[in-house]
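>>> Would you be able to build a 3D model of this:
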Amino acid sequence: MTNTDICNFLVIGVDTTFIAASAKSAGYNVYAVDYFDDVDLQWACNDYRSAIKHYNGESHKDRSTFFNPKVLLELAKNLAEKWRIDAVLLSSGLDDRFDVLCELNNIAPILGNSPSTIRNVREKQVFFGKLKELGIPHPRTVVVKSVLEAKEAAAGIGYPVVIKPAGGFGGIGTRAASNPTDIVKAFSSASKISDKVIVQKLIRGFHASISILAGKSAVKILSINEQLLGLPSVFQNEPFGYCGNIVPFQTTKSFFGKCQLIAEKIATHFGLIGSNGVDIVISKDGTPHVIEVNPRFQGTLGCVERVLGINLVDAHVRACLYDELPTIKAPSNFCTRLILYAPKRVVVPDLTTLKGVRNVPPPHSIIERGEPICSVLAEGESRKTSLWKATRLAKVIYNRLQPLNW
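Next up is the predicted model:
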């Protein structure tokens, strides 16, 4: 396959808006399957399907909790019957569904990691075993299926631990546990999302991610990013829930070198290609501990493109097909993405006129407490300025929401 063979991309996942916009900007026809019915996704697509459709006066309760990848697959098949699809670009939400990935790959080839490669980095017990062989720092991790197994695993690992769904995303259902009583509550939350549950040593430190681009012969770090998790200021009810990023995370040359070595070892061993992300926790001694690999485009895409001045879909295509990696300039600015969640049951006004708002819901949508409303992006010459601008825009949006009491 060459890029001249690709005219029509199918972009699929929970949140495809940023990828679709990037693909359109790179000159491709874009057909998208998305979970949320974002207005700005429609602007970026030739055609699209959403698992959720917003109608006046209608609410979709617990939208995030009961996400079903099979629904996205059926919508993808529907689009493929209508349009010629040359290749597939993956967003979040499908990483742990090997069956869905294989069926998608039959519709059109996934440009990036194959389903088998994705499975290899997402099968947690095997993945962390390989990290140990490679000498890559990581928290001790055990996969369990019952509360009893979780208690035994936590006792063996040593408290405190993190309990998370093996097949989850965005930090939903993830809880910390300091004793057996906590395990029961945490397991209940995680098991609502996935049959298999992960018990992992809690590493206290700074949450970050490494955005990498892998060709067949080389791996390059695009950026190291600050992760924003569980922020009360954006009404994220999940303690480890994803709230956005600040790009870049400023580091020393020594720390960057550690991350580069980790990226090279993981990408080379598992055969990763294209855009990938590595979630890490930086402990107090400055060690990056690998938490997981996201073997597809990440939620940092919009910020990374703005800070580096690149088109990430174009870079992904060139890395996958031609083993070409871009020259990365030193960042001269910062970009913050905040994901805003509903503080209570609300009606959302028309947000399309506000500059910097992404993942825009249709006007008059009803959003339940704790569910995502939209994203805001803001750039600045410093981290502080970028975050301040994003926070200011978030306040404007929150002030425009109309509360509902029924």
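>>> Could you use CA atoms for every contact and neighbour count after this?
OK.
>>> Quick check: residue 253 vs residue 107, distance?
Look at residue 253 and residue 107: by CA to CA, to the nearest Å, they are 43 Å apart.
>>> Next: residue 215.
With CA to CA as the criterion, residue 215 and residue 107 are 24 Å apart.
>>> and if you look at residue 243?
Counting by CA to CA, the separation of residue 243 from residue 107 is 32 Å.
>>> Settle it for me: which of these two has more neighbours?
Set residue 243 next to residue 107 and count neighbours by other CA atoms under 10 Å: residue 243 wins out with 26 against 20.
>>> now stretch 250-261: how far from the chain's centre is it?
In terms of CA atoms, centre = their mean, to the nearest Å, the centre of stretch 250-261 is found 22 Å from the chain centre.
>>> Let's compare: structure for the following, please.
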Amino acid sequence: MKILEDLALEYVNEVDYIICNSDVDVSRFPRNKIIGNVDTDFINNKYKLFKLLHKNFLLPDTYKLTDIEEAGEIVANFPDKQFIVKPVYGSGGMGITWYNENLSIDGDFILQEFINGDSVSSSFLSYPNHDIEMITTSDQIIGSKRLGGADFKYCGNVTPYIKPSDKIVNISAKISMMCKLVGSNGVDFILNNNNVYVIEVNPRIQGTFELVERSFKMNLAEAHINSCNDVHVDIPSVQQFSVKLIPYCLNKGYYDLSNIPFVHDISKQDYMFKKGEPLATIITSDRILENAMSRSEQVQKLVYNSKK
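As a prediction, the model looks like this:
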């Protein structure tokens, strides 16, 4: 990411706006150029976010710790619950794993109750008064073994989620107000029966960016800029389903992805992928969900079969 930041800094005086995504060090860029949320440490820090939201919304039990033995004492007090361990900062599910007493962790970490259910994310525009215009909800693909996504790695999305919830809209609106959000934002949820758990807040362009644009035939970057500038955005009706898959390398080696359709984020052919690294991004769309899913799965097979 630092390499991309360095490249971006070369053009910083030639652009009107800077739109930051996840893992970007916002402090490296001029504040007057950034359009969107800037002071987001209280959101990106998973424990600070828990402290901010847990009295108003349903969240998993969350603890900030430095000692794995202390984590074991907490886990022992809740024999009917499962727990996961997270870094205090992070995105994409990286570094998240199941708790076990043999884990070796340096520094602070998060011990969090595991909630089983559907993983979904909202996507909305926030205006300067922090009111929102809801765009959609997407199904999240997390830890897919078929895609090589061990544990809780982010493996893609399906947009839109076919079972929309008024609770998600209401909670997203309240969180936008509490966190004083502007621009394109999202919230990650777990839907467990009738319970809606808040997992994370994404104060930036999300991983569903391309899917929202394809499904709604809209320019989300333009919508982000307009909403930040308090220019009302009309959300188009959904036109089609979009599917994003991120296949991870199952066995280290070289892959020739150059002639496979619907594949993006392609590395050079002389790059040797290590096991567990993302190979590429697959994006498909269709008015019928089953067709979009089937096509993405066919492309996934081509990606894995392209190993030299």
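>>> Start and end of stretch 88-96 of structure 2, how far apart?
10 Å.
>>> Revised request: answer the last question for stretch 120-131 of structure 2.
Stretch 120-131 of structure 2: ends 21 Å apart by CA to CA.
>>> Give me the residues contacting it.
132-140, 161, 168-169, 172-173, 176-177, 180-191, 206, 223-224, 227-230 (CA atoms under 8 Å, 6 or more residues apart in numbering).
>>> and these, which are buried?
132-140, 161, 168-169, 172-173, 176-177, 180-191, 206, 223-224, 227-228, 230 (16 or more other CA atoms under 10 Å).
>>> Map residue 210 of structure 1 onto structure 2.
Taking TM-score structural alignment, residue 210 of structure 1 has residue 122 as its aligned residue in structure 2.
>>> and that match, helix, strand or coil?
Recorded secondary structure, residue 122 of structure 2: strand (DSSP: H, G, I helix; E, B strand; the rest coil).
>>> Roughly how far does it sit from residue 159 of structure 2?
Relative to residue 159 of structure 2, and taking CA to CA, residue 122 of structure 2 is found at 10 Å.
>>> what's the answer for residue 174 of structure 2, then?
Look at residue 174 of structure 2 and residue 159 of structure 2: by CA to CA, they are 23 Å apart.
>>> who's more crowded, these two?
Using other CA under 10 Å as the criterion, residue 174 of structure 2 and residue 159 rank with residue 159 on top: 27 against 17.
>>> Now for the more buried one: which residues touch it?
Taking CA under 8 Å, 6+ apart, one finds 136-139, 208, 211-212, 215, 241-243 in contact with residue 159 of structure 2.
>>> Could you list which of these belong to helices?
Counted as lying in helices by DSSP state H, out of the contacts of residue 159 of structure 2, are 211-212, 215.
>>> Out of those residues, which is nearest to residue 68 of structure 2?
Proximity of those to residue 68 of structure 2 was ranked by CA to CA; the top entry is residue 211 with 39.1 Å.
>>> What lines up with the closest one in structure 1?
In structure 1, residue 211 of structure 2 lands on residue 303 (TM-score structural alignment).
>>> And that match, how far from residue 33 of structure 1?
From residue 303 of structure 1 across to residue 33 of structure 1, the span is 22 Å (CA to CA).
>>> Looking only at neighbour counts, state which of these two leads.
Counted by other CA under 10 Å, residue 303 of structure 1 and residue 33 do not tie: residue 33 has more neighbours, with 31 against 24.
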